[in-house]
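S.K.: Sequence and predicted structure are below.
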Amino acid sequence: METAPDVRRLTAVLMADIVGYSALMGADQNATMDALRQLRGGLFNPIVDQHRGSITKSMGDGWLVEFPSISDAVACAVAIQTSLIDHETIRLRMGIHIGEVVFEAGDVFGDGVNVAARLEALAEPGQVLISDTAVNSLDQKTAALFQGGTAQKLKNIERPVGVWSWPEHQPFKATTDTKASGSAERPAIAVLAFDNLSGDREQEYFSDGITEDIITDLSKVGSLLVISRNSSFVYKGKTPDIRQVGRELGVSHVLEGSIRRAADRIRVNAQLIDTQTGAHLWAERYDRKISDIFAVQDELTRCIVDALKLKLTTAEHKRIGAVPTANPQAHDLFLRGREAVLSSANTKEMFELALRCFNRAIELDPDYAEPYAGLGHAYTREFQNKWLGIPNSLEHSQRFVDTALQKDPEMPYAHYLNGINKFWRGEQAASHAAIERALSLNPNYAMAIGMRGINAVNSGTPLDGIPDLERALQLEPRAGHLYTHFMGMAYLLAQDFDTAIARFTERIEASPGTDLSRGLMISALGHLGRVEDARKMRDELRGINPDYSFSEHVGRLPLTDASVTDMLLDGYAKAGLDD
């Protein structure tokens, strides 16, 4: 296996740690885990996103977060600490430094990390400590909010470091001078599921697919925070108060609309609404031929950008204006196939439907990249589920993914699938690189965020993957059952068997045909000595797949530690069951 070179860059690093984590877990583990889930999904992750941060590492009781500027890091830290002042359970310590970091073998090192970690350890609950290097990089207005500057000798840091503090009681107002601070608060938008007015429920895939394409196009605008479909589709089929949507999703604007399709014509109505006032900032109706659907999406995206007074970069102009195919029937087939391959009905029938749709789309337009990626996705699912019993499904998948990337090197979907395939091949560094590339093209790509979490689950520190899996679950309901499965696996590998069983139970309810979730649940039950429950689960498993072999299935998992495989097999054996 080829070793990936290390990556070095100068960046702003924030280290955050939960105060008294062990004591909290010891006092009430379930309540603490619930509080942490709410903290991650409802506060920490969204605020990090709003300030252009990237959670590089999660340690269960803490985070390492990167930012493109020190102003972003400071504004994010203070916003989080301010939000937690009245929290009943969770308090955080934070340290910030700007310096070189090194990414190597799935981990991160360097001066930026070391100094930030030492500052975080010095901080009081609710406090933010930053280095002299960091404070000297801030504009004067923001730097004036910090006190101190006394040089201190930090453990394993050669030079003395001047330490500056922001106490929790001191108010903070981020500067609006983007030239000085390098950070202006981005507008945030949610795209609600467009109503299908075609009078045919069979067209639901089309209205949902177009809505998802609009979300994807808007996600390419770096100065705009876009809520993914898991959050926005909660309101599908409802008539919510837009102001309430704004409060619940934390967005400044909502896009809503409808789609009517008849023969070769399409009518799209869309309106952009300010969630603070409920006022319509912009509205438009498009009556076009179905062949103009990409032009409609392009115009709609640019109108929203203009209404929000944003400026597109040259790269964003190019990405938004790209037309993947000139054949509307091929695009329609791709939408059908994508709906099938992402369906929670994880069945051979859905797999075969996806193959028919993608192959027919390619017949109609051999240069259309997305159906090749769709075939890659379908064969990856076949590799995992063995519907056809062929030995080389992963090779089929990689061939189609490579073709997709040749035809469109900037397709996030194809880079994500490339990351999946490298994951199953055990090439963790290459998988991580592919996933990071997908996220660089679409930072709100839920499936790629989930895959980053899955990589962490299998890398030897399973609980590090939980934040990304929870974030992905929040963003994308279609694949939610899969993320729930890997949460169960994370807790099983961490030997938290009760929590693992709870997650596997949720996954089985969402995807009744799953076999591996049942097999892993049997292992967890065996470790707890719940033999009768394990036997009932084995009966269910045999009913679904009479030829299922747990040892064979586990043997295909790309686990980095052989002792982990032994632990899984040992739990199954403790249930008193033959494989």
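M.R.: Cool, got the structure. Numbers count the residues shown, from 1 in each chain.

S.K.: Every contact and neighbour count from this point should use C-alpha atoms.
M.R.: Fine.

S.K.: Centroid-nearest residue for the chain?
M.R.: Nearest residue to the geometric centre of the chain (C-alpha atoms, centre = their mean): Ile449, 2.7 Å.

S.K.: so which helix or strand takes in that one?
M.R.: helix 446-457 (DSSP states H and E).

S.K.: what packs against the helix or strand just after that helix?
M.R.: Once the chain leaves helix 446-457, the next helix or strand it forms, by DSSP H and E, is helix 466-475. Judged by 3 or more C-alpha pairs under 8 Å, 6 or more residues apart in numbering; DSSP states H and E, the packing partners of helix 466-475 are helix 229-232, helix 446-457, helix 480-493.

S.K.: any chance of these in CSV, plus distance to Tyr572?
M.R.: Shown next, in CSV, are the helices and strands packed on helix 466-475 (distance: least, C-alpha to C-alpha, whole Å):
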stretch, distance to Tyr572
helix 229-232, 35
helix 446-457, 20
helix 480-493, 12
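
S.K.: here's the one I want to compare it with:
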Amino acid sequence: MNTVNPNSSITQKLGAVLFADVVGYSRLMSENELDTYNALKTLLSQIEAACARYQGRVVEVRGDGILALFETATSAVEFGVELHQISAQHNDSGSDQQQIKFRVGIHLGEILIDERGIHGDNVNIAARLQEIAEPERVYVSSAVYDQVCNRLRYGYEFLGPQHLKNILSPVSTYCVRSEVAGATLAGTMRPDAIVDLLERPDTPSVAVLPFSISGGDESDGWIADGLTDDIILNLSKFRNLFVIARNSSFFFRAQSMPPKEAARKLNVRYIARGSVRRSSSRIRITAELVDANTERTIWGERFDRNIDDIFDILDEVTECIVAATAVMIESHERQVMVQAVPSDLEAYGSVLQGQQHIFKYTRNDNRKAQNFYQSALERDGNYARAAAALSRTLNLDWRYSWTEDPGSAFEQALSLAQRSIELDPTDARGFGELGFVHLYRKEHSAALQSYQRALALNPNDADMHSDFADALAHSGENETAITHLQQAMRLNPYFPDQYLWHLGGAYYNLRRYEDVIETVNKMNNPTEGQRMLAASHAQLGNMDMARMIAEKHRAAHPNFSLSRWAKVLPDRLEDDTQHFVEGLKKAGF
């Protein structure tokens, strides 16, 4: 692809190379060749026009792929995000089967240019980044990230060094998240690991890697993910176990690494993993537990059951893993594991499919998750897990104004959390959702009690520790909040930006402004921490920096109101609210 005629005129130039490719193009063409061709032709003309608006040029269009060159990394990333928006608008008028979606990869470096186009290793890197990108996402190299992270108001999820096909050295890669709010809650790897949080705990420690789909249809992935989720949840309830959180375990979904390597990265003793194969009426689950110290499988089992027996399988797999780790569990803790299961298998399936969307933390995925949870409750009105999960989606709607009536969503979240607890008082999630609602209703004692009850039921829930820490900080108990955040980060090494956000808030209340700046600068999302960052710089007298950050915040949130923000903050102590407002005013808000 990149051979160059030695007799042609070649120039070298620094540029940002973008590759975009249609997802599942062969399938689309085989199903409806003429309509796909015409739709893509129309779409490509819109994309080429947009490319010119960002001072780029389309070098080549090959069937379903686009190769474009830009003067700057900033223009290339802005265009990459715009490309997905153009495609989404186009898809609004089409059927689900004829959706045209792209993957995009961008790299910055020196390229070779001749009369036939652009060439070189840096062009290949952009192409390979596109190949590993998720649909409707933009993947960029660290060279691009370094140029845009402080210029563009997107979230940047660090994916670690990626081994790309036919590229000699691994390329540090980031996923651009254009939905700023969602990036705050999405679990993520970080370029600078917080090593001191990763000491192996004294108690038996285990990570449950995502179960894989063996044969069959990849669309059955929700079954494997759901079983993994439930095993993690059930194991987390045992106080004598240290269990890695879901976010961090699921980072290993697409990585086929030996158990010893996964255990080393998470610093745990045991790795549990398995696979799922489903036919029309049967399901086969294989599971094993590996001691990473010896690399020996200390327990393995295969479960062949009717699909209707899925709840019994879950109990068996979890109990066997616990027994294999030789954890002495008291009888009353064993009872905590008995959770209410739905009477309807389809209700359970709806909840598992909802989980596929809620952890992506975007407006559209939150709406899809909401629909699945609502469907589960319609089929089984006593399903506590569905009520708690639906409450969480409504909380997100309220927090990010993802609905036309956030106030109503907030009230519904409260009602559903209360309903979840009534249906199953042993499920920590209902108490966690209730704690969140109480906090923002400024009912601090009730919020702390709800979180304490949730952590008593599930002491290994990393997100619960972080949410509890936030409630503690807003209640004036900042040192205790920091302790819980450290525990959350250890349980969930690939923690979301939200943990850092909460930690920064506790430091700010303690007037530890330099710690705030160091903490917030570790966030992958450069936007949501800007208020705290600007206020801290202002309190330290760094006025030029404070005002520059405030200006960036205005560009991202032009409708931000300081007076409204002061009313929303759920601080128990008025001094804490005024202290933050003071910093923001100094910064120019």
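M.R.: Yes, it's here. What you are looking at is a predicted structure, and each value in this text was computed from that prediction instead of being measured.

S.K.: on that earlier part again, what range in structure 2 matches the helix holding Ile449 of structure 1?
M.R.: Across structure 2, the stretch matching helix 446-457 of structure 1 (TM-score structural alignment) is residues 462-473.

S.K.: mind checking how far the matching stretch is from the chain centre?
M.R.: On the basis of C-alpha atoms, centre = their mean, to the nearest Å, stretch 462-473 of structure 2 sits 18 Å off its chain's mean C-alpha point.

S.K.: likewise stretch 10-22 of structure 1?
M.R.: 20 Å.

S.K.: Need the contact partners of it.
M.R.: Stretch 10-22 of structure 1 is contacted from outside by 61-70, 73, 77, 90-101, 112-113, 116-117, 120, 125, using C-alpha atoms under 8 Å, 6 or more residues apart in numbering.

S.K.: same question, stretch 222-237 of structure 2
M.R.: Contacts with stretch 222-237 of structure 2, where a contact means C-alpha under 8 Å, 6+ apart, come from 208-213, 241-246, 275-276, 314, 317-318, 322, 333, 336-337, 349, 352-353, 355-356, 457-461.

S.K.: try stretch 499-510 of structure 1
M.R.: With C-alpha under 8 Å, 6+ apart as the test, stretch 499-510 of structure 1 has contacts from 344, 481-482, 484-485, 487-492, 514, 517-518, 521, 524-525.

S.K.: quick one on the thing from earlier: just the buried residues of the contacts of stretch 222-237 of structure 2.
M.R.: In terms of neighbour count (16 or more other C-alpha atoms under 10 Å), the buried residues within these are 208-213, 241-246, 275-276, 314, 317-318, 322, 336-337, 349, 352-353, 355-356, 457-461.

S.K.: Narrow those to those in helices?
M.R.: Among these, DSSP state H puts Arg246, Leu314, Val317, Thr318, Val322, Val336, Gly349, Leu352, Gln353, Gln355, Gln356, Leu457 in helices.

S.K.: Turn those into CSV, including distance to Ala88 of structure 2.
M.R.: As requested, those are exported to CSV (distance: C-alpha to C-alpha, whole Å):
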residue, distance to Ala88 of structure 2
Arg246, 30
Leu314, 38
Val317, 41
Thr318, 41
Val322, 46
Val336, 45
Gly349, 28
Leu352, 26
Gln353, 22
Gln355, 23
Gln356, 20
Leu457, 42
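
S.K.: of these, closest to Asn371 of structure 2?
M.R.: Comparing these against Asn371 of structure 2 with C-alpha to C-alpha places Gln353 closest, at 10.1 Å.

S.K.: isn't the closest one right next to Phe372, touching?
M.R.: Yes. Here Gln353 of structure 2 reaches Phe372: they are 6.8 Å apart, a contact under C-alpha atoms under 8 Å.

S.K.: Understood, closing this out.
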